[in-house]
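can't give you the sequence, but here's the structure:
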């Protein structure tokens, strides 16, 4: 099991990234929250990982905090929740925000996440109420996670918007919905990460 990687960030295009660890390039899929915390290219970063082996693929998932990784791992234990949905959940809200929705029984709030219908939301609330305190015993009383994001953009506005749409598609949003979410922020000079974060925030409001 690969639990952590420390290396140079050599590629990033949400949700994919690559780390150069002593000359070996590791391809990873990261949550959007982790993307907000990434340094510039060619800078060193430490990421907590979860390795999943399937018949058709071997995927390393990356997280900037152990709490986020533990939430991802706990979500995988819920019936009907696979890696794609789990990654979308930890991308769409912080660990604390998810815990609050579960504690409050907020079905409507959870159904705003891509791929989460009413039955899945109800199942998440029922199963995660008991599992969250055990998986994340230090969660109570923690402040909500907030990352500092570089709002400067690199590349043409059209390219940045297409990259943001691609990232939202990878999280499970439908093409028309992803395009609509990004188009609301067109021509504002925002980075891809900011557009994605704003889109996710709007979808949950």
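That came through, no problem. What you see is a predicted model, and the numbers here were worked out from it, not measured in a lab.

contacts and neighbour counts: CA atoms only from here.
Noted.

Let me see the ranges of the strands in the chain.
4-13, 16-21, 24-30, 44-53, 58-63 (DSSP state E).

which of those sits most buried?
The highest average neighbour count among the strands of the chain, using mean count of other CA atoms under 10 Å, belongs to strand 58-63 at a mean of 20.

how far does it sit from the chain's center?
11 Å (CA atoms, centre = their mean, to the nearest Å).

got the angle between that strand and strand 24-30?
With axes from the mean of the first three to the mean of the last three CA atoms, to 10 degrees defining the directions, strand 58-63 sits at 70 degrees from strand 24-30.

want to compare, so here's the second one:
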């Protein structure tokens, strides 16, 4: 099983890139978000998922672990195959998907090529009923904090962010405030981190 590919782009297609790894070209199916970022001969690194069928082996590529996890979850929904799952990921951001499910707005999904009203409604219902969105939010929170802090976030940072999110504060502002507090105070306990966070976010 191939988990990651690093190499050069040797070819770009409408829904795939060919990644040259040591002289071997791997066809990797990617979303439009990935394909539009690269040109031939660019260096590329992709997180990958191999799908094995009776008469076919396909490799799908992702920019982040969140996209890969969401892709695998979409495959559990009736009527969603690998190509369509990749199209969904390319058509909506993670934030848009979370918002669409939380507000039960299936119109965002119907804008995606290949997704009709019935499938859009099923996507919203199943994503919400399986509580995957909560898991997706947790993964995204960890990734957002890691990008800002620059290291693997400590459990107390994730706990503090969870409390502040539940209090209704803006996600992006929370990330920056937590980074500011950690930079200034270092090893601060959870209760104090939350108190300072509320103070700064309410200012």
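Arrived safely. The model shown is predicted, which means the values in this text are computed figures rather than measured ones.

Can you calculate the TM-score here?
Here the TM-score for the pair of chains, by TM-score structural alignment, normalised by the length of structure 2, is 0.64; 142 aligned residues with a CA RMSD of 2.0 Å.

that older thread, in CSV, list the strands of structure 1 along with distance to residue 93 of structure 1.
Output for those, formatted as CSV (distance: least, CA to CA, whole Å):
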stretch, distance to residue 93 of structure 1
strand 4-13, 20
strand 16-21, 19
strand 24-30, 14
strand 44-53, 18
strand 58-63, 14
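
right, and these - which one's nearest residue 203 of structure 1?
Closest approach to residue 203 of structure 1 among those is made by strand 24-30 (19.8 Å; CA to CA).

Over which residues of structure 2 does the closest one lie when aligned?
On the basis of TM-score structural alignment, strand 24-30 of structure 1 is assigned to residues 24-30 in structure 2.

Outside of the matching stretch itself, list whatever touches it.
Here stretch 24-30 of structure 2 makes contact (CA atoms under 8 Å, 6 or more residues apart in numbering) with 10, 15-20, 58-62, 86.

that older thread, which among the strands of structure 1 is found nearest to residue 81 of structure 1?
Using CA to CA, the nearest of the strands of structure 1 to residue 81 of structure 1 is strand 44-53, at 13.9 Å.

Okay, angle between the closest one and strand 16-21 too, please.
Going by the same axes, to 10 degrees, strand 44-53 of structure 1 makes 110 degrees with strand 16-21.

Which other helices and strands does strand 44-53 of structure 1 contact?
Using 3 or more CA pairs under 8 Å, 6 or more residues apart in numbering; DSSP states H and E, the elements in contact with strand 44-53 of structure 1 are strand 4-13, strand 58-63, helix 66-75.

export these to TSV and tack on distance to residue 134 of structure 1?
Below are these laid out as TSV (distance: least, CA to CA, whole Å):
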stretch	distance to residue 134 of structure 1
strand 4-13	22
strand 58-63	20
helix 66-75	10
